[in-house]
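Colleague: structure of the sequence below:
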Amino acid sequence: MIEGPSSVTDDDLIVEMKQERTSAVAISRVRLALRAIAVPSLLPSSIYENHEEKRVTIATKTMLFNTDPLVGYATVSGIPFILHEKSPYQVDFDYKLLTTKSKFMDAMAYAGKVVAKNHAISDKDYDTAIVAVSVDKEVTDMTSGDRAAFKDEIVNFAVDYATQVEYDYTSFVNAYNQGVPLY
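Modeller: Purely as a prediction, here's the structure:
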């Protein structure tokens, strides 16, 4: 907690520190011989100087409009952390409210719009040194052409991702059952 300029609590800030780990995309390329689910050249480790916390900070700033000005990173005792302001009024999403397929599909439609918007602004308009292309133009060009090939690519990605999720879950359960510390 950071004390604001006055003694009232309304101008105080809460800064959350979250430990960062290696990108799940990078790990999955190493662990399984699946097709690459990301193009490594789009964010080479040299851009973020091999600091996982800097990678997440850059990605956050590129994907969010009006990013929290306190988004940053720090290394404490060799452990990488990302920092950001946390609202004391923020509440977590209650997944228990998704009691029907219709409610689930509505929630996924909203989530899809958010992801699409964030990806659309994550391009050369932010920083050409990080992403040198206009992502929205690339997506438009790709989907306006061979839609069957695009659909196949999405299906292949989903299948590969599902395989990875199943592998990760099995690994988690096995580690848990063997008493391996998970954190």
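Colleague: every contact and neighbour count from this point should use C-alpha atoms.
Modeller: Will do.
Colleague: immediately after the top strand by length along the chain, which helix or strand?
Modeller: Looking across the chain with DSSP state E, the single longest strand is strand 79-85. Downstream of strand 79-85, the first helix or strand assigned by DSSP states H and E is helix 101-120.
Colleague: by contact count, what packs against that next one?
Modeller: Helix 101-120 is packed against helix 135-144, with contacts defined by 3 or more C-alpha pairs under 8 Å, 6 or more residues apart in numbering; DSSP states H and E.
Colleague: to check against the first, give me the structure of this:
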Amino acid sequence: MTDRGDRIVSVLEEAFAGLMAADPAAFRHKFRKMAAEPFTFYRGSACLFYADMAELPDEWIDERTSRIWIQGDLHAQNFGTYMDSEGTLVFDVNDFDEAYLGAFTWDLRRFAASMALLGWRKALPDSAITELIRTYVAAYVAQVRTFVEHPDDELFSLRLDSTEGALHRVLQRARLATRIGLLDDKTTIVDYERRFRRDREGTHELSSDVLESVARAFASYLDTIPTGKRASSRTYAVKDVVGRSGFGIGSAGLHAYNILVEGRSQALENDVVLSMKQANIAAPSRIVADTRIREYFTDHGHRTAVSQRALQAHADPWLGHTEIDGVGYVVAELSPYEADLDWSDLTEPADMLPVLGYLGRATAKMHCVADSDSSQTLVDFQCEEAIAGVIGDREEAFTDAIVEFALDYARQTREDHRLFVDAFRDGRIKGVGSTA
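Modeller: Okay, the predicted model is just below:
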């Protein structure tokens, strides 16, 4: 195996050794998905991306712009809709499992490289991919500068009344969803009470010991809901709990539970499904040495919840965190109003360009909302001013740097994918064979 192949195996083993040992079957499934094609490999190997970022010079970061709250795994499929705490449907970043503090360019680089991979998968020429990425970066920079001039960044969002085209259609699709539809899919009525369906793939019963642990963790979680977002105690009455597995390429080997609670009234249609999911180690945290950041979080469940609140102006009112046996978990609602952007419907660059403009603006909003105006205390400066300051009048050079990185790293990822497949097939990844 080549030196690069050895590096890929080493990084994956270092990142996932404990989880692979605990659940090799889950990682065999994850690696099988990653083997399918380069984009999926890229999605599942954020740890490799950050190992590379640790060695890559970056002229666009300084003391402040290296300490921006970032999404951490920003790729083309990590955007979608959610219902914010004020009841507004918003299109935004929708995954915070890898969120941390780091260089703002890491998010831009990771997203741009994902677009280069997505464009390659669609057989687009480099010239078209370059135009897509330039559109994204231009929209990002323009929105950052808008926030400098008009600091009310928490008021900006992509909504039904501020979008057109593909994004607007995603929001419309989410609007058609109903809570009762989600409940009918995941639950059933037994003796006039709602219970989880036990016949759903990935759902399993829990032992009495695990149920007791989850109950204690749920009680602790309630204390982490911000005072202004807490409802009456009846709202949080637990009605049923099941274990969950088989979700998400980035969640292999992690424990998760679905919890059915009463909701705002005793009417069965108002029941709410919560997810209590074991938090993973954020990939960027592996290369950020700042002890101020590391010591700010009690565990990765705390880190995930705090990060989401920082990066979203009006986060899920159910969002909180807890721990089981010293391991952090994040708790959030399983919302019926989540819909993802389907890139398979976007085949021509002309259709994709407006979307890239929206995503650039959404990325800027995410970076700029989590600063001294938000409730967290790690970022004590105005992010938009810091980012605009390092870019200055060199927007063209900044854009060129992101484009060049994206095209180069996409080529590297395609080769990395081949090396990964060979290593996996040959049994070179310790603890996870390619067959059972």
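Colleague: thinking again about what came up before, can you pull the buried residues of the longest strand of structure 1?
Modeller: 80-85 (16 or more other C-alpha atoms under 10 Å).
Colleague: swap in stretch 10-28 of structure 1?
Modeller: Within stretch 10-28 of structure 1, the residues that count as buried by 16+ other C-alpha under 10 Å are 15, 17, 20, 28.
Colleague: what's the third one aligned with over in structure 2?
Modeller: Okay, so that is E20 of structure 1. Here E20 of structure 1 is matched to A279 in structure 2, going by TM-score structural alignment.
Colleague: re the thing from before, out of the buried residues of stretch 10-28 of structure 1, which are inside helices?
Modeller: Residues of those located in helices (DSSP state H): S28.
Colleague: CSV please, covering the buried residues of stretch 10-28 of structure 1 and showing distance to V173 of structure 1.
Modeller: CSV is the format used below for the buried residues of stretch 10-28 of structure 1 (distance: C-alpha to C-alpha, whole Å):
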residue, distance to V173 of structure 1
V15, 33
M17, 27
E20, 22
S28, 17
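Colleague: follow-up on the earlier one: who touches the longest strand of structure 1?
Modeller: Identification of contacts with strand 79-85 of structure 1 by C-alpha atoms under 8 Å, 6 or more residues apart in numbering yields 13-21, 51-54, 56-57, 68, 70-75.
Colleague: again, only this time at 10 Å
Modeller: When contacts are defined by C-alpha atoms under 10 Å, 6 or more residues apart in numbering, strand 79-85 of structure 1 is touched by residues 1, 13-22, 51-57, 67-75.
Colleague: return the distance of stretch 17-27 of structure 1 from the chain's centre.
Modeller: Its chain's C-alpha centre and that of stretch 17-27 of structure 1 lie 9 Å apart, by C-alpha atoms, centre = their mean, to the nearest Å.
Colleague: counterpart of A315 of structure 2 in structure 1?
Modeller: So, by TM-score structural alignment, A315 of structure 2 is matched to T67.
Colleague: sorry, that was for G389 of structure 2
Modeller: That one, G389 of structure 2, aligns with D141 by TM-score structural alignment.
Colleague: ok, now which ones touch its match?
Modeller: D141 of structure 1 is in contact with V135, counting by C-alpha under 10 Å, 6+ apart.
Colleague: how far away is it from V131 of structure 1?
Modeller: Distance of D141 of structure 1 to V131 of structure 1, given as C-alpha to C-alpha, to the nearest Å: 17 Å.
Colleague: then V25 of structure 1?
Modeller: Where V131 of structure 1 is concerned, V25 of structure 1 sits at a distance of 17 Å (C-alpha to C-alpha).
Colleague: re earlier: surely the match of E20 of structure 1 is in contact with G301?
Modeller: Yes - if you go by C-alpha atoms under 10 Å, A279 of structure 2 and G301 touch, sitting 5.1 Å apart.
Colleague: what is in contact with those two at once?
Modeller: With C-alpha under 10 Å, 6+ apart, A279 of structure 2 and G301 have common neighbours 97, 321-323, 327-331.
Colleague: any chance of those residues in TSV, plus distance to Q143 of structure 2?
Modeller: Shown next, in TSV, are the shared contacts of A279 and G301 of structure 2 (distance: C-alpha to C-alpha, whole Å):
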residue	distance to Q143 of structure 2
D97	25
H321	32
T322	35
E323	38
V327	38
G328	35
Y329	34
V330	31
V331	31
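Colleague: so which bit of structure 2 is stretch 101-120 of structure 1 matched to?
Modeller: Mapped onto structure 2 using TM-score structural alignment, stretch 101-120 of structure 1 spans residues 349-368.
Colleague: mean per-residue distance, that stretch versus structure 1.
Modeller: Here stretch 349-368 of structure 2, set against structure 1 after superposition, deviates by a mean of 1.9 Å using mean C-alpha distance after the TM-score superposition for structure 1.
Colleague: what's the angle between the longest helix along structure 1 and helix 135-144?
Modeller: Counting residues, the longest helix found in structure 1 (DSSP H) is helix 147-177. Helix 147-177 of structure 1 runs at 110 degrees relative to helix 135-144, counting by axes from the mean of the first three to the mean of the last three C-alpha atoms, to 10 degrees.
Colleague: and the gap between L167 of structure 2 and S114 of structure 2?
Modeller: 19 Å.
Colleague: okay, those two: which has more neighbours?
Modeller: Comparing L167 of structure 2 with S114 by other C-alpha atoms under 10 Å, the one with more neighbours is S114, at 27 against 24.
Colleague: check contacts around the closest residue to R179 of structure 2 other than its chain neighbours.
Modeller: Nearest non-adjacent residue to R179 of structure 2, counting by C-alpha to C-alpha, 6 or more residues apart in numbering: P336, 5.6 Å away. Shown in contact with P336 of structure 2 (C-alpha under 10 Å, 6+ apart): 82-83, 174-183, 273.
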